[in-house]
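[1] Next input, structure requested:
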Amino acid sequence: MLSSIGIHSLPPSLHSLDISGCKSLESIPFEQGLPSLCKLDIRRCPQLSSLPSGLEYCTSLQDLTISDCEMLSSIGIHGLPPSLHSLGINGCNSLESIPSLENLTHLRKLEIVDCHGLKNLPGGLKTLTSLKELEIGGFWKELDSFPPFEVIPQLESLMLRGWPTLQSLPENVQHLTSLTHLEIRHFDGMESLPEWLGNLASLQSLRIWRCKNLKYLPTAEAMKCLTKLKKVYIADCPVLKERCNKKSGPEWHKISHIPTIELGGRLVSNGNSQLSEVASDQIHGGFGCCIWAWEQLSRVLGWVLH
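    All right, here's what the predicted structure looks like:
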């Protein structure tokens, strides 16, 4: 059974390496390094307890992903090359801490998700001036609040994954004023989104997934402060979906001005188009319905032109 990989047998010109499903693999030595390696994926290696040694010699490495390595308990960040642009760590449940990332100055995307032993986020995030995308969450389920993390002023995309004991979003999200995309998942203990969401003046897209007890959006005043918000997606949030019903939902007026609204996989008109929900129902009915939709669209265009 394979317990170690001899990197010395690999060609130095190798650009991409995928190590997957090696159930007995315990170590991956990179003593000589692979100077041309740009991408390294390590997946489903349940006996691997630490990152490959010698990764600092892989001076061209830009993309590193470690996922579903149950025994991974330590990450020596100072052994990683500063050339990294993307770092993904997910499904590593023995991992309890991650050292500071301050030396990864070229990092643009960071993912730390579903590491159920993790209680804290790494330091040094505010020094990562190239970081644009951050996906974090799914940590130790006994935590009753999201671990604090440093504000990253230039961050553009944030995905937060919660767990059942959480009742609110992390407060420092309100200071991410460059954020254009926010995704919120699995906050089952949360009943309302915070009023400070209206501070995210650059926000263009808001996704809310699998928050089964979520009832309330911020007030209409706060939502109208999001003047750049163009898309709202709500999926697998049964209570909120019902409350955002266009005909009778008490939350509908808070989002009715937003151009694109999707509830439970269904595109909902915001009322500015005569082609509304009826056309979206009929469009799946076959060729005849396509003709009907075209006729309705022609009428709309006629009204606009006149």
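
[2] Only C-alpha atoms from now on, for both contacts and neighbour counts.
    Fine.

[3] SS state for residue 289?
    With DSSP: H, G, I helix; E, B strand; the rest coil as the basis, residue 289 sits in helix.

[4] ok, so what distance separates the closest residue to residue 3 other than its chain neighbours from residue 234?
    Of all residues not flanking residue 3 in the chain, residue 25 sits nearest, at 4.0 Å (Cα to Cα, 6 or more residues apart in numbering). Residue 25 is 41 Å from residue 234, where distance means Cα to Cα, to the nearest Å.

[5] Repeat that for residue 269.
    14 Å.

[6] how deep is the closest residue to residue 271 other than its chain neighbours tucked in, by neighbour count?
    In space, and not counting its chain neighbours, residue 271 is closest to residue 256: 7.5 Å by Cα to Cα, 6+ apart. The number of residues packed near residue 256 is 18, by other Cα atoms under 10 Å.

[7] Check the contact between residue 256 and residue 270; I expect there is one.
    Yes. Counting by Cα atoms under 8 Å, a contact exists between residue 256 and residue 270, whose distance comes to 5.2 Å.

[8] Next one: the residue nearest to residue 271 from residue 274, what distance?
    Distance from residue 256 to residue 274, counting by Cα to Cα: 15 Å.

[9] What about the residue nearest to residue 3, how many residues nearby?
    The burial count assigned to residue 25 is 20, neighbours taken as other Cα under 10 Å.

[10] Ok, the one 10 residues further on next?
    When neighbours are defined as other Cα under 10 Å, residue 35 has 17 of them.

[11] So it, which state does it fall into?
    coil.

[12] Need the nearest residue in space to it, chain neighbours excluded.
    Residue nearest to residue 35 in three dimensions, not counting chain neighbours: residue 58, with 4.9 Å by Cα to Cα, 6+ apart.

[13] can you map out the strands along the chain?
    Ranges of strands within the chain are 16-20, 39-43, 63-67, 86-90, 109-113, 133-137, 157-161, 181-185, 205-209, 231-235, 260-263, 266-268, based on DSSP state E.

[14] Can you add distance to residue 6 and mean neighbour count and give those back as CSV?
    Shown next, in CSV, are these (distance: least, Cα to Cα, whole Å; neighbours: other Cα atoms under 10 Å):
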stretch, distance to residue 6, mean neighbour count
strand 16-20, 12, 14
strand 39-43, 15, 18
strand 63-67, 19, 20
strand 86-90, 23, 20
strand 109-113, 28, 21
strand 133-137, 33, 20
strand 157-161, 37, 21
strand 181-185, 40, 20
strand 205-209, 43, 18
strand 231-235, 46, 19
strand 260-263, 50, 18
strand 266-268, 51, 16
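
[15] and for comparison, fold this next one:
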Amino acid sequence: MSMTVKGNKYLSCFAAGLTTLHKLSLESQDGNETLSFQPWESLNELFLGNYNSIVPVGAKEGEQSITPTKCQSLEISKVFPSNTSLWFWKCFTFLNSLCIKNWDSLIYWPEEVFSFLNCLEHINVIECPNFLGSKLESTVGTSITEVLLPKLQCLLIDNCPNLVEIPKCSLSIQELDIQCCSKLHYLPEWLGNMVALKWLKIWECESFNTLPLSMGDLARLESLLIIGCPNLAYLPEGMEGLKALKQLSMRECPKIRALPEGLLQQVKNLNQLWIEDCPHLERHFRKYGKYRHLISEIQLTNVGEESTSNLLKDLVLAFPSCKNTCFSARS
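    Here you go, the predicted structure:
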């Protein structure tokens, strides 16, 4: 059973009495309402939108212990149950997917909140204009930070224009997807510790200019997509360690003049190669270019206007986007 309630607090109270709900969407009409919240045992997917604040049903905040829900997917838009509302997050200890959208009050990676969410596998942070990322010094200490989100597999950060520091991730993460973050300049050196990482995408980050030297430690990396980064002028040495790399896409990075020797060693082992709007690289990979001999065995190639297939479609299908994990309880 699914239910959508928009702008009617009485219906919201009615929904709280239903015991067979599996999918629920609650949204304030004007953004001035307070949501009286209690978990539903049967609930699997929940969307909360545009509330001024969230308080527990029947008690003031902190006065009531709430039984955790078995909810797997939570999307919250334009409302932020802050660190002082830890009772709320304790309801979601079984949560698998979290989508945070349009939180103006989200500034730093909420480590204290995430300390309760040990089952999380997918996190999407979308259109949070004031989100800066991690603090320079962790508020909970290095030892705790290292064990936060022990099951996290996928992190998407999309359209957060003030992001400057990627949050430190669990060693279990397999996909890191950063899109439209105009102030992000670099990925940190600790990225090389993410030994389970399989997919890395940097998309439309106009200030981005540095990949870490530790990139070569990502021995399980299968897909590397760098698109729309006009200030990226070089890739680091040491990338011969990318033994599992099968997909490489470099697009709209006009300052890159060449690939490092270590990465060139892996090119002949690729299944898919896409080079576009990178004029120096395109010249090297075209007929008579110095890299041309490396691509004769690659199944799918797109170099400028030269293409062996509809590579755009193939690459999109091959790259598992975190966005697909962000459910919509409103659908």
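
[16] Adding distance to residue 10 of the first structure, write the strands of the first structure out as TSV.
    Shown next, in TSV, are the strands of the first structure (distance: least, Cα to Cα, whole Å):
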stretch	distance to residue 10 of the first structure
strand 16-20	10
strand 39-43	13
strand 63-67	18
strand 86-90	23
strand 109-113	28
strand 133-137	32
strand 157-161	36
strand 181-185	40
strand 205-209	43
strand 231-235	45
strand 260-263	48
strand 266-268	49
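
[17] how close does the residue nearest to residue 3 of the first structure get to residue 39 of the first structure?
    Relative to residue 39 of the first structure, residue 25 of the first structure is positioned 19 Å away (Cα to Cα).

[18] swap in residue 230 of the first structure?
    Per Cα to Cα, residue 230 of the first structure is found 34 Å from residue 39 of the first structure.

[19] aligned partner of residue 157 of the first structure in the second structure?
    The equivalent of residue 157 of the first structure in the second structure is residue 175 (alignment by TM-score structural alignment).

[20] dump the residue contacts of its match.
    By Cα atoms under 8 Å, 6 or more residues apart in numbering, the contact list for residue 175 of the second structure reads 153, 154, 155, 197, 198, 199, 200, 322.

[21] which of the residues you listed still touch in the first structure?
    Checked against the first structure using both residues aligned by TM-score structural alignment, their matches' Cα atoms under 8 Å, these keep these contacts: 153, 154, 155, 197, 198, 199, 200.

[22] Excluding chain neighbours, give the residue nearest to the fifth one in space.
    Here the nearest residue to residue 198 of the second structure in space, its sequence neighbours aside, is residue 221; by Cα to Cα, 6+ apart that works out to 4.0 Å.

[23] Could you pull up the contacting residues of that neighbour?
    Shown in contact with residue 221 of the second structure (Cα under 8 Å, 6+ apart): 196, 197, 198, 199, 200, 242, 243, 244, 245.

[24] Greatest separation within the residues you listed: which pair is it?
    Greatest spatial distance in these: 200 and 243, 14.8 Å, computed using Cα to Cα.

[25] Tell me where the second structure has helices.
    Assigned by DSSP state H, the second structure shows helices spanning 9-16, 86-89, 111-114, 142-145, 261-267, 279-285, 311-318.

[26] In CSV: these, plus distance to residue 2 of the second structure.
    Compiled in CSV, those are given as follows (distance: least, Cα to Cα, whole Å):
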stretch, distance to residue 2 of the second structure
helix 9-16, 10
helix 86-89, 22
helix 111-114, 27
helix 142-145, 37
helix 261-267, 49
helix 279-285, 51
helix 311-318, 30
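
[27] right, and the ones you listed - which one's nearest residue 186 of the second structure?
    Among the helices of the second structure, helix 261-267 comes nearest to residue 186 of the second structure, with 19.0 Å by Cα to Cα.

[28] what's in contact with that closest one?
    With contacts defined as Cα under 8 Å, 6+ apart, helix 261-267 of the second structure is touched by 237, 238, 239, 240, 241, 242, 243, 245, 294, 295.

[29] Could I get those in a markdown table, plus columns for neighbour count and distance to residue 128 of the second structure?
    Formatted as a markdown table, those follow (neighbours: other Cα atoms under 10 Å; distance: Cα to Cα, whole Å):
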| residue | neighbour count | distance to residue 128 of the second structure |
| --- | --- | --- |
| 237 | 16 | 34 |
| 238 | 16 | 35 |
| 239 | 23 | 33 |
| 240 | 20 | 36 |
| 241 | 19 | 35 |
| 242 | 21 | 33 |
| 243 | 19 | 36 |
| 245 | 24 | 32 |
| 294 | 16 | 42 |
| 295 | 19 | 41 |
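
[30] Among those, which one lies nearest to residue 74 of the second structure?
    Within the contacts of helix 261-267 of the second structure, proximity to residue 74 of the second structure (Cα to Cα) peaks at residue 245, which comes in at 33.0 Å.

[31] measure the aligned partner of the closest one in the first structure to residue 67 of the first structure for me?
    The alignment partner of residue 245 of the second structure in the first structure, by TM-score structural alignment, is residue 229. To residue 67 of the first structure, residue 229 of the first structure is 33 Å away according to Cα to Cα.

[32] Next: residue 15 of the first structure.
    Relative to residue 67 of the first structure, and taking Cα to Cα, residue 15 of the first structure is found at 20 Å.

[33] cool, residue 189 of the first structure as well?
    For residue 189 of the first structure, the distance to residue 67 of the first structure equals 27 Å [Cα to Cα].

[34] for residue 81 of the first structure, same thing?
    Distance of residue 81 of the first structure to residue 67 of the first structure, given as Cα to Cα: 19 Å.

[35] likewise residue 22 of the first structure?
    12 Å.

[36] Residue 95 of the first structure too?
    In this view, residue 95 of the first structure and residue 67 of the first structure are 11 Å apart by Cα to Cα.

[37] could the contacts of helix 261-267 of the second structure be laid out in CSV, adding distance to residue 266 of the second structure?
    Listed next are the contacts of helix 261-267 of the second structure as CSV, based on distance: Cα to Cα, whole Å:
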residue, distance to residue 266 of the second structure
237, 13
238, 11
239, 8
240, 7
241, 9
242, 7
243, 7
245, 7
294, 9
295, 11
